[in-house]
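Chemist: sequence below, structure please.
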Amino acid sequence: MSAEPHGQRIVAAARGWIGTPYRHQGSRKGVGCDCLGLVRGVWTEITGSVTQDPGAYAPDWAERAGAERLLLAARLHCGDPVGLSEVMAGDIVLFRWRDGVSAKHAGILSGPDHFIHAYEPVGVIESALVPSWWRRIAAVHRIPQTS
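Modeler: This next block holds a predicted model:
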């Protein structure tokens, strides 16, 4: 996993969110965010544009919805997923808790074996990407470079 300048900028932006408390549906650095709010906030910092508003969502939305809303939104904003052999620091990683349920958690890769995510109840942290996380990866997407 290389750390290209674009990916380094994304990781630096994501690390700036570390310590932000966990707040369901939040997206404000230092105030509160959930995993989606973290990714949306970093996206805005890096691209200068705001992603679509996901609207209200319950904590158990993925278990009830059946639709791959997170994967569809990632594809809309980032294009096709990146293969696991091509991941780089700065990539968005999406997780599903178990087979048969929609992808529900998101983070940003900070290195070959770490990622930054908003995790209830501790807030935004950098965690080891241990095997139990790797096997839950549903997709990896790359934030496009802007000119």
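
Chemist: please make it C-alpha for all contacts and neighbour counts, starting now.
Modeler: Will do.

Chemist: skip ahead from the lengthiest helix in the chain and say which helix or strand is next.
Modeler: The single longest helix within the chain, with elements called by DSSP state H, is helix 35-47. As assigned by DSSP states H and E, the chain's next helix or strand after helix 35-47 is helix 61-65.

Chemist: just give me how far that next one sits from the chain centre.
Modeler: Averaging C-alpha positions (C-alpha atoms, centre = their mean, to the nearest Å) puts helix 61-65 18 Å from its chain's average.

Chemist: now do stretch 47-55
Modeler: For stretch 47-55, the distance to the chain centre is 14 Å (C-alpha atoms, centre = their mean).

Chemist: quick one, helices of this structure?
Modeler: Under DSSP H, the chain gives helices at 5-15, 35-47, 61-65, 69-78, 131-134.

Chemist: tell me the most buried of those?
Modeler: helix 35-47 (a mean of 21; mean count of other C-alpha atoms under 10 Å).

Chemist: wouldn't Tyr57 be in contact with Gln25 here?
Modeler: Yes - the criterion here is C-alpha atoms under 8 Å, and Tyr57 meets it with Gln25 at 7.4 Å.

Chemist: more crowded one of these two?
Modeler: Gln25 (19 against 10; other C-alpha atoms under 10 Å).

Chemist: here is a second sequence; please produce its structure as well for comparison:
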Amino acid sequence: MSVVVTVARGWIGTPYVHQASTHGAGCDCLGLVRGVWREVFGREPEPVPAYTPDWSEPEGDERLWRAALRHLTAKRIAEEAEGDLLLFRMRRGAVAKHLGLQAETGPAPTFIHAYSGHGVIESALTPPWERRIVARFAFPERT
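Modeler: Down below sits the predicted model:
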């Protein structure tokens, strides 16, 4: 099993708190990824500025996608692996701004994410979620 998945599963049950990234206390989807990064790789690769729930939408700016490209390796969406970062577009025409971590692949795929009203959970990667995936990334190799 991927170390990213093992660490992310340790965050399950963490409450949803916008802009937070504290294991057990609160995080949003980006905060979950930031926290997993810190546990697996150490210091975060760049500071994250404050952001609002509608960040990037007025400008149509794919900030999250660009940030992922700076630190992760882009993959084909169909090239599934445990521990991949998934980027979702929640509405047609909107910027992509929800993140999850692929936990299981195969006939019953799952992903771990922080979701408003639910906190950090592991969800089935059902067709409605799969349709929203716009990018897939691999984390760097651990040294």
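
Chemist: would you reformat the helices of structure 1 as CSV and include distance to Pro121 of structure 1?
Modeler: Shown next, in CSV, are the helices of structure 1 (distance: least, C-alpha to C-alpha, whole Å):
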stretch, distance to Pro121 of structure 1
helix 5-15, 18
helix 35-47, 12
helix 61-65, 18
helix 69-78, 21
helix 131-134, 18
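
Chemist: right, and the ones you listed - which one's nearest Tyr119 of structure 1?
Modeler: helix 35-47 (7.0 Å; C-alpha to C-alpha).

Chemist: where in structure 2 does that closest one fall?
Modeler: Under TM-score structural alignment, the match for helix 35-47 of structure 1 in structure 2 covers residues 29-41.

Chemist: that stretch against structure 1, how far on average?
Modeler: Per the superposition on structure 1, stretch 29-41 of structure 2 and its aligned residues are separated by 0.7 Å on average (mean C-alpha distance after the TM-score superposition for structure 1).

Chemist: quick check: chain neighbours aside, which residue is closest to the aligned partner of Ile18 of structure 1 in structure 2?
Modeler: Here Ile18 of structure 1 is matched to Ile12 in structure 2, going by TM-score structural alignment. Nearest non-adjacent residue to Ile12 of structure 2, counting by C-alpha to C-alpha, 6 or more residues apart in numbering: Val120, 4.8 Å away.

Chemist: I figured that neighbour was touching Leu101, is that so?
Modeler: No - the criterion here is C-alpha under 8 Å, and Val120 of structure 2 misses it with Leu101 at 11.0 Å.

Chemist: need the overlap of contacts for the two.
Modeler: 112-113 (C-alpha atoms under 8 Å, 6 or more residues apart in numbering).

Chemist: re the thing from before, next, count neighbours for the match of Ile18 of structure 1.
Modeler: Other residues close to Ile12 of structure 2 by other C-alpha under 10 Å number 18.

Chemist: just Ser127 of structure 1 next, same as before
Modeler: Residues near Ser127 of structure 1, counting by other C-alpha under 10 Å, number 16.

Chemist: how close does the equivalent of it over in structure 2 sit to Ala78 of structure 2?
Modeler: Alignment note (TM-score structural alignment): Ser127 of structure 1 maps to Ser123 of structure 2. Distance from Ser123 of structure 2 to Ala78 of structure 2, counting by C-alpha to C-alpha, to the nearest Å: 19 Å.

Chemist: same question, Cys27 of structure 2
Modeler: 28 Å.

Chemist: these two: which has the busier surroundings?
Modeler: Neighbours per residue, other C-alpha under 10 Å: of Cys27 of structure 2 and Ala78, the larger number sits with Cys27, 28 against 8.

Chemist: unless I'm mixing things up, the match of Ser127 of structure 1 is touching Phe111, no?
Modeler: Yes - under the criterion of C-alpha under 8 Å, Ser123 of structure 2 makes contact with Phe111 at 5.5 Å.

Chemist: now for those two: what residues contact both?
Modeler: Common neighbours of Ser123 of structure 2 and Phe111 (C-alpha under 8 Å, 6+ apart) do not exist.

Chemist: next, the distance between the ends of stretch 94-111 of structure 1.
Modeler: Stretch 94-111 of structure 1 end-to-end distance (C-alpha to C-alpha) = 15 Å.
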